[in-house]
Every structure is written in C-alpha cells, then in structure tokens.
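1. Pasting the sequence and the predicted coordinates here, then a few questions.
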Amino acid sequence: MNDIYVYVIAALLPLSAALVVLQVNPYHALVIRGILGALAALTYTMFGAADVALTEALVGTMLAITLYGVAVRSSMVMRLGIVENQTTEADKTNFQKLIDGLRTVLNKHHLRLELVSYADQQDLQQALLNQEIHGTCEPDLESDRNLTEQPYHTVTRVQRLYEIMKPEISSSVTRFTYLDTKEKQS
C-alpha cells in the first residue's frame, strides 16, 4: 500500500518539472517550482532521508522561491525616462493616454511600467546611453504644432520592447524609434 504513494509522488515530480519549464508567466512558474520542491522534499522523507528533505524544503524551496521572486519582480519592469514639467496642462491628457496605452500593452506581457523623471533632456539622453533606463518619452519636436494632439516620440534601447510596443500603440499618439546603444558605445 505504501508503494502506491511513492509511485504517485514519483510520477508528479517530472510532471511538475515539465510544467515549470513550459510556463509562460514567471509568477506561475514560481508557484509550480514551490510545488516541485515540496514534492521532492516529500519523496526524500518517504525514503527516510529526513535531513535531505529538510534541506530541500528550506533551501531548495523557500529560499530559492524568495530569491527568484525578487529577481523576477525587479527584472519585469520597463523604466521609461521623461523630462519633468515638459508637458503643458493641455498635453497632459494626451500624455496620460499614451502612458495608459503603454501600461496596457506591457501588462499583456507581464511587465510593469515605471516612470523615471529627469531634470532636462541632456540628463534623459545620458541615462538612456548609460542604460539606466530602457526608453525615453518626450514631445515630438519634429511634429506639426498645428495638430490637435501633440504626438510624442518614444525611443527604446531594448529591441524586444520595441517589437512589443510598435504594432500595438497608436501611431497618432507617439512615434517609436529603436536606438541601438551598442553602436553608440563603439
């Protein structure tokens, strides 16, 4: 009777490992990784290796999940640089429309948008080149000022972010550009 439990748990180990690998959402993968660690600890306990089970439960599951969670949380963010007080009151609705659109698109890909303010345009461009931020958003100086909506110019140094945002954000709100910072540094 005891062998059936061992076989069931042993069958769940590769299944949960496959689910971790196939998971798209990193937060779901963390939860399944916790289940995988608990199953491994249970397996070790059933085979009489209590010390290994305790180590797996504490280090392999709890500590690893905590560290992975912190890493995923900090890496799943797009830092967008803006110049503070550059938009007028009339343009704030257009800017908010753009930011809401960016957040919607990024949320589909499990990313967060973090706005980082800079004092002037030179600091903003330097931060982009120093890779402190992933992109910039400024009023488009090349646009026609007679338009009812003031378009913005959004620049990103991360090609994947460019590929995600370009087709999904309205071109009437912003103009997207990809900046290859590796060429600039050479």
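-> Perfect, I can see it now. Numbers count the residues shown, from 1 in each chain.

2. switch to C-alpha atoms for all contacts and neighbour counts from now on
-> Will do.

3. can I assume T45 is in contact with T55?
-> No. With contacts defined as CA atoms under 8 Å, T45 does not count as touching T55, sitting 11.1 Å away.

4. Please name the residues that touch V6.
-> Taking CA atoms under 8 Å, 6 or more residues apart in numbering, we find V6 in contact with T43, M46.

5. And what about it, helix, strand or coil?
-> Recorded secondary structure, V6: helix (DSSP: H, G, I helix; E, B strand; the rest coil).

6. any chance you could map the strands in the chain?
-> 77-83, 112-118, 135-139, 152-156, 174-178 (DSSP state E).

7. Second structure for comparison follows:
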Amino acid sequence: MNTDWLGLGIVGLLPLLALLTVLQRKLLHGIIARGMFGLAASLVYAFLGAPDVAVTEALMGALLVTFLYVVAVKSAGIVKIGFLPLHPMIEETNTDVVGLEADILKAFCKENHLKGKFHRFETEEELKKALREGIVDIACGGLMEKGGSGLLSFPFLRTRVVYLPSKNMELDLLRARAKIYNGELKTHDLVPGEETQYVFILGEEPSDLAALFADFMQTHEKSIEELVKKHLGGDSE
C-alpha cells in the first residue's frame, strides 16, 4: 500500500515538473528542471514494472539530454556587445573591458550563463548599423535615449543633452566634460539642453535576449545604483 502511494506521488510530480520546466526564465534552470522530469519519469516506469524502459529514460531522457542541452547552451550562449569607448562608462584596458556599462553587462551575462564578447566601434552610426544587421546584439557606450529609432532601448541613468551651436552638434554630458577636460571645447561653447537618459540598445524586434535583459534591469535596480555610485559617484547630470 505504501509503495502504491509512493508511486502515485511520483506520478503526481510529473505535471508539476513539466510546468516548472516551461515556466523557467533562465535557460540553465529550465534544463535542470527538465532533467528532474526525466528522473521522475524513470521512477514511474520502474514502479510500473518496466525496469528496462526506466533505465533507458534515466540514461537518455535525464542524463544525456540534459548534457546535450548544457553543451548547446554553452556553445550558443554568446552575446556580442558593441560599444563606443567613453570613460567611465566603458573602455578598453590591455586585458579587459571595464567601466559602469561593462560591469552591468558582465553581471547580466554571468547571471544568465552567457558569454559576452565586446567589439569596439568609432561612431554611433556604425554601431547602430551593426546592431540592425545583427553583427552585435547589444549596443552601449554613453548612448542617449532617442525616440523614433525603432530600436529597443533600456534606460538606466539620467543625463542631459548638451548642444554645440557652432557645429550644430549635440553631446551627452559625459562626452562634453571629456572634451572640455581634453581642451577640445570650452565651457562657454556649450548650451545645456533637456534631460534624457543613457540607455542600452538592443535590436528592432523583441527577442528572448531582450526579455532576459528587461527582467535583469528590472530586478537589479539596486545593484545597478550601487555600480553607478562606484563609477560615477552620482555625478552624471
């Protein structure tokens, strides 16, 4: 009798594990849940008197399939990140890419078991073209929020537009300060503009990556604020 109840309990686990598998938002968690489903199914076959099927399910449905999924995720889980260098947002060193945006993206990749590969661009036009053509998956580097681009943007930090009337140009605040520091501009050359936000930009269409990134940005607001204080000290406006 106890054995019958145990068998019924394991059978009852199957729909729960199946539901758990499809509801996972993180790939690795979904793979683990799928492996647990396979093990539970093998126990059901064993209780039903089919040990050969149970062993096959355990080896193929749980172990082998889980292993292949992990290998597939690891090989395909590469995120191509295009950036415009801007201190202290994101910049290259001899061995790494560092800065506020680099730290945020590295944390995102780590949490979702992805590997980020950074690619440097020299102009915003080249970067956005690469994004639209699928050469990169995420664009960053002091990019300001702009409507009408058709690209998905994820704001994370307030800033201000600064206008350079003599060249009919607009800059973000950090780039304007960098040019003043380097002697390329004078303070009186600039006209303060409206408030805006720094953003990460993804492709034109919603995707699994965009959904993961949106969830990450929403659930890690406090840790992102801490990174802002670490790199900028709250001095972005």
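-> On my side now, so go ahead. From a predicted model like this one, the values you see are computed outputs, not experimental measurements.

8. Got a TM-score for the two of them?
-> The TM-score (TM-score structural alignment, normalised by the length of the first structure) is 0.63; 165 aligned residues with a CA RMSD of 4.0 Å.

9. about what we covered before: and the strands of the first structure as a markdown table, adding mean neighbour count and distance to A41 of the first structure?
-> Shown next, in a markdown table, are the strands of the first structure (neighbours: other CA atoms under 10 Å; distance: least, CA to CA, whole Å):
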| stretch | mean neighbour count | distance to A41 of the first structure |
| --- | --- | --- |
| strand 77-83 | 21 | 33 |
| strand 112-118 | 16 | 34 |
| strand 135-139 | 23 | 44 |
| strand 152-156 | 22 | 44 |
| strand 174-178 | 19 | 47 |
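
10. Indicate which one of those is closest to E163 of the first structure.
-> Closest to E163 of the first structure of the strands of the first structure, according to CA to CA: strand 174-178, at 9.1 Å.

11. and stretch 175-182 of the first structure, how far from the chain's centre?
-> 19 Å (CA atoms, centre = their mean, to the nearest Å).

12. ok, now stretch 217-232 of the second structure?
-> 14 Å.

13. Spatially central residue for the first structure, please.
-> The residue lying closest to the centre of the first structure (CA atoms, centre = their mean) is M76, at 1.9 Å.

14. May I see the strands of the first structure arranged in TSV, with distance to R33 of the first structure as well?
-> Output for those, formatted as TSV (distance: least, CA to CA, whole Å):
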stretch	distance to R33 of the first structure
strand 77-83	22
strand 112-118	23
strand 135-139	32
strand 152-156	33
strand 174-178	36
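
15. And L209 of the second structure, how far from H113 of the second structure?
-> For L209 of the second structure, the distance to H113 of the second structure equals 12 Å [CA to CA, to the nearest Å].

16. oh sorry, the question was meant for L232 of the second structure
-> 28 Å.

17. can you tell me which residues contact Y68 of the first structure?
-> Contacts of Y68 of the first structure (CA under 8 Å, 6+ apart): L30.

18. let's see 10 Å
-> P26, Y27, L30, R33, S74 (CA atoms under 10 Å, 6 or more residues apart in numbering).

19. And the third one, how far from H109 of the first structure?
-> Okay, so that is L30 of the first structure. For L30 of the first structure relative to H109 of the first structure (CA to CA), the value is 17 Å.

20. out of those two, which sits in the busier spot?
-> The neighbour comparison of L30 of the first structure against H109 (other CA atoms under 10 Å) goes to L30, with 20 against 12.

21. Which position in the second structure pairs with the more buried one?
-> Structural alignment (TM-score structural alignment) places L30 of the first structure against I31 in the second structure.

22. pretty sure L42 of the first structure contacts D51?
-> No. In this structure, L42 of the first structure is not within contact of D51 by CA atoms under 10 Å, at 11.7 Å.
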